[in-house]
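>>> Structure here, sequence nowhere to be found:
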């Protein structure tokens, strides 16, 4: 910046003042006022220089060069807090979120300040920081927060010592605090872009400055607080529902209509699910209430008989921190129930928080009228190595039924599936309308007392095998 304009004004004043030089010198009041004005002008000039230099230093410290993180849509990191950005989630849809940059990262026994840096378009990210207590946040990563931790013996030990249940906390500039639970620790290539993925809420910590082509990477799972649980927490079969500090996934369902112990006019519906405690304290399974609802809102309570026919035991006792188990929940429903879907609702009786799982229902009148499967023979071979099953399938519908090897299975409560040794007739089985097919199957004998045999998703509980 030229300073000539600042000098030109005094020169003009000097020319004007020279014309009245004698009168000015003869007036003491004018001399005093002029001196004060000159001192004030010098003070303003000095202060302006100091402020300009300070602004340049601050700008140099916060400026970030390069292009934005590939999954962000803003340029630079001067995005004001609260501005909305759009992030691709699954390749076909997007979600709008609000950018709120983190300022501190807290690990067990250690807290880091957080700076913002960008990754290059080629996906490589090797930021440098001289402060071993300052982490680096990948600008724009707010679904899966990605941060780099400076490489040091202390920081490496800190990351390697993280264990299930340890909490990682991220505080943002807007005052929000996010809590994550340690999930896993891996070693990844420096060029691996998967660490920046924004598909699952969580946190990813990368140890920076490591020698070689690999880096230590730590992942944490987002912990949903009670305040974030909503009544519209709805998922489908195979999807995970978050219920406070537990995660539930329904893996399969079974419709059973031909058991002799079922009361006339009723059928059984069994839900096989997986539950994991992602919190830090044990969960009392007795506080979880599990109900089944049809489209009309009718509620069905747990049935001990139906639950026993599931592939897994009933959920009982306490679920410890980070423990995962599989269990079954069974219900007695009307045989001719007409409902396109059934809702499996799990409620925490202490807090009232709920999770909903929507399940397609293929049972009811259509399933009951479609086929009738019976199991008439269950024999253990004389050498105690195989299990022989015999039964029949009757087609009660108007379309042929085709049964393949994937439609039959023998498994135990621990989820183990046993080898099919022989079948008569060979697969596939085709049962014409109104016809009955007899079958014989030979399986590897399970080592347990009980097992479950399924045909076309209809299960048969086998006992006394040993």
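Sure, I can see it. The shown structure was predicted, so the numbers you read here are calculated from the model rather than taken from an experiment.
>>> can we go C-alpha only for contacts and neighbour counts from here?
Will do.
>>> which secondary structure element contains the residue nearest to residue 253 when sequence neighbours are not counted?
Of all residues not flanking residue 253 in the chain, residue 271 sits nearest, at 4.7 Å (C-alpha to C-alpha, 6 or more residues apart in numbering). Using DSSP states H and E, residue 271 maps to strand 266-277.
>>> thinking again about what came up before, report the contact partners of the residue nearest to residue 253.
250, 252, 253, 254, 310, 328, 329, 330 (C-alpha atoms under 8 Å, 6 or more residues apart in numbering).
>>> Put this next to the previous one:
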């Protein structure tokens, strides 16, 4: 083989050194992503460069992926250098080879000079220290194998019981600090900052809160500080917090009623309020309460010798929490001015609503701010995210914000979305001045799910004839439901009459009663017993709709 493997130089793509820190990589990524964003750069190559920059950031911002990438490049180059085979030598594609100007430091990964045919034919002997290491490794493996064999032959304790080794799962003398490298939430590969709880208030007791990372499938070991609560890092939908086992905690949790409120303060200053606490006892090994399937908070008592674990489940009450005013993020001060569900205009999508958020931004930076680069999204309580909708945005008070903001300038805009009628409230508005930023602002909107519209049935009679062979009048038509709720038609709502007489219903297809779902059409056929050909005008009544048949 005469070709070479091509490996993208991700360091050169971001314009950083292979020894760059995570902070330097993030800064470089933001600059490059902004420079080649397709919405801000009209160059035909911008989109491809933007995708390449995101690919490089995804690898280098992840410690595990970056380590694997560095190892792959270094090992492949070392093997090619030692074997002398040019075909095995990976070729690193740099920004210069693509004809790009790469500002700043670039990767120093290169290709060593090719060797002569004589040099390629010789394989150098391994150094003596390498042989010594191999021999030492073989000795260690043999020693471990012998020790394992001897341990199996040890006699059991008296009485026939087998010896059991007990090991503690986790222990610490001070609260753990969650590592910055552990990503809890991310958007398109960009880590999002998670506000951590700092204080918990329950039944008049106040607990400082520290983050812990327990072993998977286990509850954390209690802290030595009897007044410290432990938040399981990463539980941000259902906040799971362990409380110390002591008489005060047991009395406070056992005495909770549905009227009590539990307050969790985040390190951002936001206060989350939870209510309707449910006190239960579970098996100490049951970790199912840690699941993140509903918004709320779970308090579990850690420690003690009881056969069951005391647990409290509480529901999130968004209307009782603190609502932030103006928040500054990356030099942009933003405030939500109002929000609404537009009920007089409906989207083309069935069973959906327009939601509009009006906001104000102030550019506190020293450079021009481009609102077109804003990342504006809407989330429901199930975590589903909705993107901007142009039609919905136009329904807002201020419309789409498109004009660039000079330093110190303030402007107002609207952001509109389409949500399904099944979306769970409350809704959360998410703002980021730049999609590449790890931080965002999240505001719980003061909105409630609109009530479904009243049923709007429409009945049409399409055909009618008298069948003398069976002595029946056959009627066919359809029922259309234009509302948002179910339409029900009972048997006693379907009648055929003439002056002074009512005729018996012989058959109905489909069988009555009828249940017509929203935005659907139900075809029907009715047969009424009429002994002789009717001479008078017949009147058909279906759910209040009347038709005359001559």
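It's in. Predicted model, so just to flag it, every value in this text is computed and none were measured.
>>> TM-score for the pair, please.
With the length set by TM-score structural alignment, normalised by the length of structure 1, the two chains reach a TM-score of 0.37; 221 aligned residues with a C-alpha RMSD of 5.5 Å.
>>> Relative to residue 329 of structure 1, how far out is the residue nearest to residue 253 of structure 1?
5 Å (C-alpha to C-alpha, to the nearest Å).
>>> before we move on, the earlier item: can you give me the distance of the residue nearest to residue 253 of structure 1 to residue 308 of structure 1?
Taking C-alpha to C-alpha, one finds residue 271 of structure 1 at 11 Å from residue 308 of structure 1.
>>> Next: residue 59 of structure 1.
From residue 59 of structure 1 to residue 308 of structure 1 the distance is 68 Å (C-alpha to C-alpha).
>>> and these two? which has more neighbours close in?
Using other C-alpha atoms under 10 Å as the criterion, residue 59 of structure 1 and residue 308 rank with residue 308 on top: 16 against 11.
>>> So which residues of structure 2 form helices?
Assigned by DSSP state H, structure 2 shows helices spanning 10-14, 22-35, 46-60, 63-83, 117-121, 128-152, 247-254, 390-394.
>>> mind putting the ones you listed in CSV, distance to residue 457 of structure 2 and mean neighbour count included?
Output for these, formatted as CSV (distance: least, C-alpha to C-alpha, whole Å; neighbours: other C-alpha atoms under 10 Å):
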stretch, distance to residue 457 of structure 2, mean neighbour count
helix 10-14, 61, 26
helix 22-35, 53, 17
helix 46-60, 50, 19
helix 63-83, 59, 15
helix 117-121, 86, 12
helix 128-152, 79, 10
helix 247-254, 52, 14
helix 390-394, 28, 19
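>>> So what's the residue count around residue 206 of structure 2?
By the criterion of other C-alpha under 10 Å, residue 206 of structure 2 has 15 neighbours.
>>> How about the contacts made by it?
Applying C-alpha under 8 Å, 6+ apart to residue 206 of structure 2 gives the contacts 199, 200.
>>> any idea where the strands of the stretch 351-466 of structure 1 begin and end?
354-360, 371-380, 386-395, 401-403, 408-411, 420-424, 429-431, 436-444, 451-455, 458-462 (DSSP state E, counting those that start in this stretch).
>>> quick revisit: export the helices of structure 2 to TSV and append columns for distance to residue 273 of structure 2.
Shown next, in TSV, are those (distance: least, C-alpha to C-alpha, whole Å):
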stretch	distance to residue 273 of structure 2
helix 10-14	43
helix 22-35	35
helix 46-60	36
helix 63-83	36
helix 117-121	72
helix 128-152	55
helix 247-254	16
helix 390-394	32
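>>> now for these, which one comes closest to residue 93 of structure 2?
Among those, helix 10-14 comes nearest to residue 93 of structure 2, with 9.0 Å by C-alpha to C-alpha.
>>> Perfect, I'm done here.
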